[in-house]
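S.K.: Dropping the sequence and predicted coords here.
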Amino acid sequence: MRNRCALRPEEFELLALLGRYAGEAVARERLMAQVWDENWFGSTKALDVTMAGLRRRLAEAADSSPRPVRLPLITTLRGHGYRLEDG
């Protein structure tokens, strides 16, 4: 049986985009343009809040799993963006 983790649409898109570029640094601007769209006029804090939510939901899913689960490691690259670590 697979573990399931309910993600909001932006969380899913963010994880999918980071997954496409696993091991590579992805700039905040690129994430904002591709996840929210290039015409987003809100604060870039939306990215930080969504990332925090994504990390929290992944951790909660892992904690509720009957078996040990290895979480994807998402590294914050201060002043640049994020990276989903390979392996």
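M.R.: Noted; the coordinates are in hand. Residues are numbered from 1 along each chain as shown.

S.K.: rest of the way, CA atoms for contacts and neighbours
M.R.: Will do.

S.K.: In the protein, where's the longest helix?
M.R.: Using DSSP state H to define each element, the chain has its longest helix at helix 45-63.

S.K.: what about the helices in this structure?
M.R.: Under DSSP H, the chain gives helices at 9-20, 28-31, 45-63.

S.K.: how about the nearest residue to residue 22 once chain neighbours are set aside, what does it touch?
M.R.: Nearest in space to residue 22, with sequence neighbours left out and distances taken as CA to CA, 6 or more residues apart in numbering, is residue 84 at 5.0 Å. Neighbouring residues of residue 84 by CA atoms under 8 Å, 6 or more residues apart in numbering: 18-19, 21-25, 72-75.

S.K.: what angle separates the longest helix of the chain from helix 9-20?
M.R.: Interaxial angle, helix 45-63 versus helix 9-20 (axes from the mean of the first three to the mean of the last three CA atoms, to 10 degrees): 80 degrees.

S.K.: in helix 45-63, what counts as buried?
M.R.: If you call a residue buried by 16 or more other CA atoms under 10 Å, then helix 45-63 has these buried ones: 47, 50-51, 54-55, 57-59, 61-62.

S.K.: okay, pairing it with this:
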Amino acid sequence: MDTRARTCVLGGEEVPLRPKEFDLLSVLAAHAGTAVSREDLMAQVWDENWFGPTKTLDVTLASLRRRLAQTAARTEPRADPPNISTLRGFGYRLETDRLETDRG
């Protein structure tokens, strides 16, 4: 990830991410290997004044995972997408294996 250019490259191909998907991945990458609560993700990606349902987070994360997997499937040789683990009842964690980030 290049946070300054707001790009994410996987297997040599840029992943087409929507703004909230990029923001979500950026927060998870900044805390790679660490559990991030749903509340913290909502506050950092949408802001602490968001009054909508947290289902928004689930939908955005599902879309992010799908885009990463689709891009990985198009690369040759096939790249492995980053693994975002669901921590039931708490939040999510971006696993640190195969992760390269430029936090600018």
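M.R.: That came through fine. None of these values were measured; they are calculated from a predicted model.

S.K.: TM-score for this pair?
M.R.: The TM-score (TM-score structural alignment, normalised by the length of structure 1) is 0.95; 87 aligned residues with a CA RMSD of 1.1 Å.

S.K.: The longest helix of structure 1: average distance to aligned residues in structure 2?
M.R.: For helix 45-63 of structure 1, the mean deviation from structure 2 after alignment is 0.3 Å (mean CA distance after the TM-score superposition for structure 1).

S.K.: What lies in contact with that helix?
M.R.: Residues outside helix 45-63 of structure 1 that contact it (CA under 8 Å, 6+ apart) are 3-7, 10-11, 14-15, 28, 31-32, 68-71.

S.K.: Max pairwise distance over the residues you listed: which two?
M.R.: Across the contacts of helix 45-63 of structure 1, the longest distance by CA to CA is 32.5 Å; it joins 32 and 68.

S.K.: Compare the two and say which one has the larger neighbour count.
M.R.: residue 32 (18 against 9; other CA atoms under 10 Å).

S.K.: Quick one: map that one onto structure 2.
M.R.: Superposed on structure 2 with TM-score structural alignment, residue 32 of structure 1 falls opposite residue 42.

S.K.: Kindly report the same for residue 52 of structure 1.
M.R.: Per TM-score structural alignment, residue 52 of structure 1 is aligned with residue 62.

S.K.: need the contact list for the residue nearest the centre of structure 2.
M.R.: Central residue of structure 2 (CA atoms, centre = their mean): residue 25, 2.4 Å from the mean position. By CA under 8 Å, 6+ apart, the contact set of residue 25 of structure 2 is residue 64.

S.K.: before we move on, the earlier item: looking at the buried residues of helix 45-63 of structure 1, which one is closest to residue 39 of structure 1?
M.R.: When those are compared against residue 39 of structure 1 (criterion: CA to CA), the nearest one is residue 47, at 14.5 Å.

S.K.: And that closest one, how close does it get to residue 59 of structure 1?
M.R.: 18 Å (CA to CA, to the nearest Å).

S.K.: tell me how far the ends of stretch 32-50 of structure 2 are from each other?
M.R.: Terminal residues of stretch 32-50 of structure 2 lie 24 Å apart, using CA to CA.
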